[in-house]
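Asks: For reference, the sequence and a predicted model appear below.
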Amino acid sequence: MKIKPELLAPAGNLEKLKMALIYGADAVYMGGKAFGLRAFSDNFDEAELEQGIRFAHSLGKKAYITINIFPHNNDLINLPDYLKYVAKIGADAIIVSDPGIFRIARQITPNLPIHISTQANNTNWSAVRFWQELGASRVVLAREISLADIKLIRQKVEIELEAFVHGAMCMSYSGRCLISNYLTGRDSNRGECAQPCRWKYHVMEESRPGVYLPVQEDERGTYIFNSKDLCLINHLPELIASGLSSFKIEGRMKSVHYVATVVKAYREAIDSYARSSVSADDQQKWLDELQKVSHREYTTGFYFNKTTAQDQIYASSSYMQTHDFIGLVRKYHAETGMAVVEQRNNMKVGETIEIMQPGAENFVQTITQMFDAEGNSIQVAPHPQQIVTMPVARPVVPYAMLRRPEIRRERA
């Protein structure tokens, strides 16, 4: 049996945390209401942080808390109390970018493991060894290095190494960008990035105000900073062989459907590669799954070559997906074959749906009947989070997801 790396998933809120772990993640990373680089995800208040950590530990899994902003002086005022709280509630590690936060954490919570964030831009073995010698337990490598770089770093250091395998890419060195600050006043290095790298840009010549010229001769304009999304699902053997300890999925601001689908695909892939039982059909199945969630076109990033124009998207900043998430199973009654479903998108009797659940094959069926909470037969469930009951073709478990295939489209 090959050594399997940890599968680390994003948790933007408590529901996403539960879905990530139920669908196969070994650990999650999440942020409180302060000190994290995803200020516009839901994030966790103190009670939710405790609940999330308890849930992870109840499954024998881990929870890491992000404290990865680049702080200014006033950000440090409440940091000691927050660190004490995070240690008290049993976080398995904190994720840190800034040496100042690292220093205070070592003083205040010396027994709390520290992971060095990708925001610290570690691109060489000497930088990684620097953090090792200071007492860090893991370094999340910069997304801007190659697989060959990772292998050399692994040979030179004795510390856990983590790397991203899936999700959005940044046009700057792992987030060190001031475009958002300049254009919107929102500090990307303190969790408030407005993602102006995804916007459409034109050029205006000084003597012709109001005349906007496309940077690229294309009637749709151009998105000059807009990267494709990272996807390494079919390159996991090389990553496993490189000695990485953890495979990280990006996406604390992504949907529940995104988190569950991506985690399940990578869980199956990691387990299959560890057994050396992977076929071309398996690889295609995982890629097909990753097409079902909202995403940009995929790239392998910096892992195998320097990036080129082929790793960017110049015509649009839209997302694409092949399926809509329409319902979440809350209960299943084996004696009747009926599932209690919480509606997440308009669904109707007669529609063909796919049901995905952890640890089992997806299956397709038609919605033949639906009943509302009072037991009345209904043809459509139009209300958000409406509770309906319907027959399902196979047994399902809580947190199984209903999704509706559709013609492939782009989403703004």
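Replies: That came in fine, so what should we check first?
Asks: From now on I want contacts and neighbour counts done on CA atoms only, so please keep to that.
Replies: Will do.
Asks: list the buried ones in the longest strand along the chain?
Replies: Longest strand in the chain by number of residues, with DSSP state E as the criterion: strand 319-333. Buried residues in strand 319-333, counted by 16 or more other Cα atoms under 10 Å: 320-332.
Asks: Longest helix of this structure, counting residues only.
Replies: Longest helix in the chain by number of residues, with DSSP state H as the criterion: helix 256-274.
Asks: could you say what helices and strands that helix packs with?
Replies: Applying 3 or more Cα pairs under 8 Å, 6 or more residues apart in numbering; DSSP states H and E, we find helix 256-274 packed against strand 6-10, helix 14-22, helix 236-241, helix 280-291.
Asks: Pick out the residue closest to the middle of the chain.
Replies: The centroid of the chain falls nearest to G251 when counting by Cα atoms, centre = their mean (2.6 Å).
Asks: that older thread, what's the closest of the helices and strands packed on helix 256-274 to S227?
Replies: helix 280-291 (16.9 Å; Cα to Cα).
Asks: quick check, Q51 in a strand?
Replies: No: assessed with DSSP: H, G, I helix; E, B strand; the rest coil, Q51 is helix; it does not lie in a strand.
Asks: Please work out how many residues are found near it.
Replies: 15 (other Cα atoms under 10 Å).
Asks: likewise K228?
Replies: The burial count for K228: 23, using other Cα under 10 Å.
Asks: V262 too?
Replies: By other Cα under 10 Å, neighbour count at V262 equals 26.
Asks: need the contact list for it.
Replies: 289-290 (Cα atoms under 8 Å, 6 or more residues apart in numbering).
Asks: take a look at this one as well, against the first:
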Amino acid sequence: MEIIVTVGKLEEINMLKEAGATTLIFCDEFHGTRAPGKFSKDELILAFEKSRSCGLKTAVFMNRIYTDVELELANEYLLFLKENKVDFIYYNDPAIFMLASSLDMVKYLVYEPDTLMTNSRDMQFILDQGVHHAVLSTEITLDEMKMMIENVKGNTEAILFGYLNMSYSKRHLIQNYCDEIGIKNSCLNKMDCILVESTRDGRMPILEDEQGTHIYTDYVLDAFEEANILKDCGLNAIRVDSIFLDIDVVVDACKILSGKSKLIREEFELKYDMYPFSKGYMYQKTNLVK
């Protein structure tokens, strides 16, 4: 079972290795988004070398929605990743698939369209294109996840710990709001901004960067027990998304999911009671809670 973790800082690599991580996801300053940290090309090269020296696989986010004029940059970045022997490339824009096809790199691709991968037919179609694996939507139930995993031939991944990306707009919504009411926007590229709706009590992390506005769930998913159920169904990889989280809680979550810790869910939640843990949509459909 692969334990895949997003990385915010270079110094986290050894800690995550000891916690049981097998693959680390990094993000650069242009091609990726929705990551706990961003790295320059020189930092990425160092991160890849350091990860491989620990026996870890490497991955990158390439989840930007590209315009036509940006495709040349995307092609150059793919060549950079190929030269540096990256194991996996997470994408959602079909243009990346086409570019990767021309470079004989489809086998490194991981399709992650956020909330859209909700049925086995769509997933099988993607897997049949030759990508390494695809990521299940976080907005389906446990039973629906089980059915998808059991009904497809190919590799599958599920995000089972962390804040979940709930909404994305390429527009800069916070900036537009601030412009409308005449105040300075202090949230650009900040990890500590919160959205509170008038109809909900939860506090939703919101990130605005060069690529738009990203709104997250008001809870942290901790599907530890469900991970074992999905593993028995044939799930190949578990993701721990560390965005907005302290490294200590990420490390402990990795240890539980990798079997290196016997800490049970109740003890874990008590230890980190500053976080709003939840099972998310595991046992209730989204139309019942949205």
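Replies: Structure received. No experiment lies behind these values; they were computed from the predicted model shown.
Asks: What residues in structure 2 pair up with the next helix or strand after the longest strand of structure 1?
Replies: Counting by DSSP states H and E, the next helix or strand C-terminal to strand 319-333 of structure 1 is strand 338-343. Under TM-score structural alignment, there is no match for strand 338-343 of structure 1 anywhere in structure 2.
Asks: Quick one: list the elements packing against the helix or strand just after strand 338-343 of structure 1.
Replies: Sequence-wise, the next helix or strand downstream of strand 338-343 of structure 1 (DSSP H and E) is strand 347-348. In terms of contacts (3+ Cα pairs under 8 Å, 6+ apart), strand 347-348 of structure 1 is packed against strand 380-381.
Asks: quick revisit: point out the most buried one among the helices and strands packed on helix 256-274 of structure 1.
Replies: Of all those, strand 6-10 carries the top mean neighbour count, a mean of 24, counting by mean count of other Cα atoms under 10 Å.
Asks: hmm, who's touching it?
Replies: 16-17, 20, 24-30, 245-252, 259, 263, 266-267.
Asks: at 6 Å what do you get?
Replies: 25-29, 246-249, 251-252 (Cα atoms under 6 Å, 6 or more residues apart in numbering).
Asks: Just the closest of those to Q312 of structure 1, please.
Replies: G251 (19.0 Å).
Asks: and that closest one, what pairs with it in structure 2?
Replies: Checking TM-score structural alignment: G251 of structure 1 goes with S242.
Asks: before we move on, what about D149 of structure 1?
Replies: D149 of structure 1 maps onto E144 in structure 2, by TM-score structural alignment.
Asks: what element comes up after the helix or strand that match falls within heading to the C-terminus?
Replies: Using DSSP H and E, E144 of structure 2 maps to helix 142-151. Per DSSP H and E, the first helix or strand lying C-terminal to helix 142-151 of structure 2 is strand 155-169.
Asks: for that next one, packing partners?
Replies: Secondary-structure packing of strand 155-169 of structure 2 (3 or more Cα pairs under 6 Å, 6 or more residues apart in numbering; DSSP states H and E): strand 133-135, strand 212-222, strand 237-240.
Asks: tilt between that strand and strand 2-6?
Replies: Interaxial angle, strand 155-169 of structure 2 versus strand 2-6 (axes from the mean of the first three to the mean of the last three Cα atoms, to 10 degrees): 20 degrees.
Asks: what sits up against strand 155-169 of structure 2?
Replies: Strand 155-169 of structure 2 has contacts (Cα under 6 Å, 6+ apart) with 133-136, 212-217, 220-223, 235-241.
Asks: and if you look at stretch 227-247 of structure 1?
Replies: 5-8, 151, 160-169, 296-301, 311-313.
Asks: Tell me the most packed of the contacts of strand 6-10 of structure 1, by neighbour count.
Replies: A25 (28 neighbours).
Asks: counterpart of that one in structure 2?
Replies: In structure 2, A25 of structure 1 lands on A21 (TM-score structural alignment).
Asks: which residue sits closest to that match in space, ignoring its chain neighbours?
Replies: I3 (4.9 Å; Cα to Cα, 6 or more residues apart in numbering).
Asks: aligned partner of that neighbour in structure 1?
Replies: Using TM-score structural alignment, I3 of structure 2 sits opposite L7 in structure 1.
Asks: Quick check: that match vs M320 of structure 1, distance?
Replies: Distance, L7 of structure 1 to M320 of structure 1, using Cα to Cα, to the nearest Å: 25 Å.
Asks: Please apply the same query to G36 of structure 1.
Replies: Computed as Cα to Cα, the G36 of structure 1 to M320 of structure 1 distance reads 28 Å.
Asks: what's near enough to touch D42 of structure 2?
Replies: D42 of structure 2 touches nothing, counting by Cα under 6 Å, 6+ apart.
Asks: so it, which of the three states?
Replies: Once three-state DSSP is applied, D42 of structure 2 turns out helix.
Asks: That one maps to what in structure 1?
Replies: Match for D42 of structure 2 (TM-score structural alignment): A47.
Asks: again with G212 of structure 2
Replies: Using TM-score structural alignment, G212 of structure 2 sits opposite a gap in structure 1.
Asks: Hmm, V388 of structure 1 is touching A339, no?
Replies: No: if you go by Cα atoms under 6 Å, V388 of structure 1 and A339 don't touch, sitting 8.3 Å apart.
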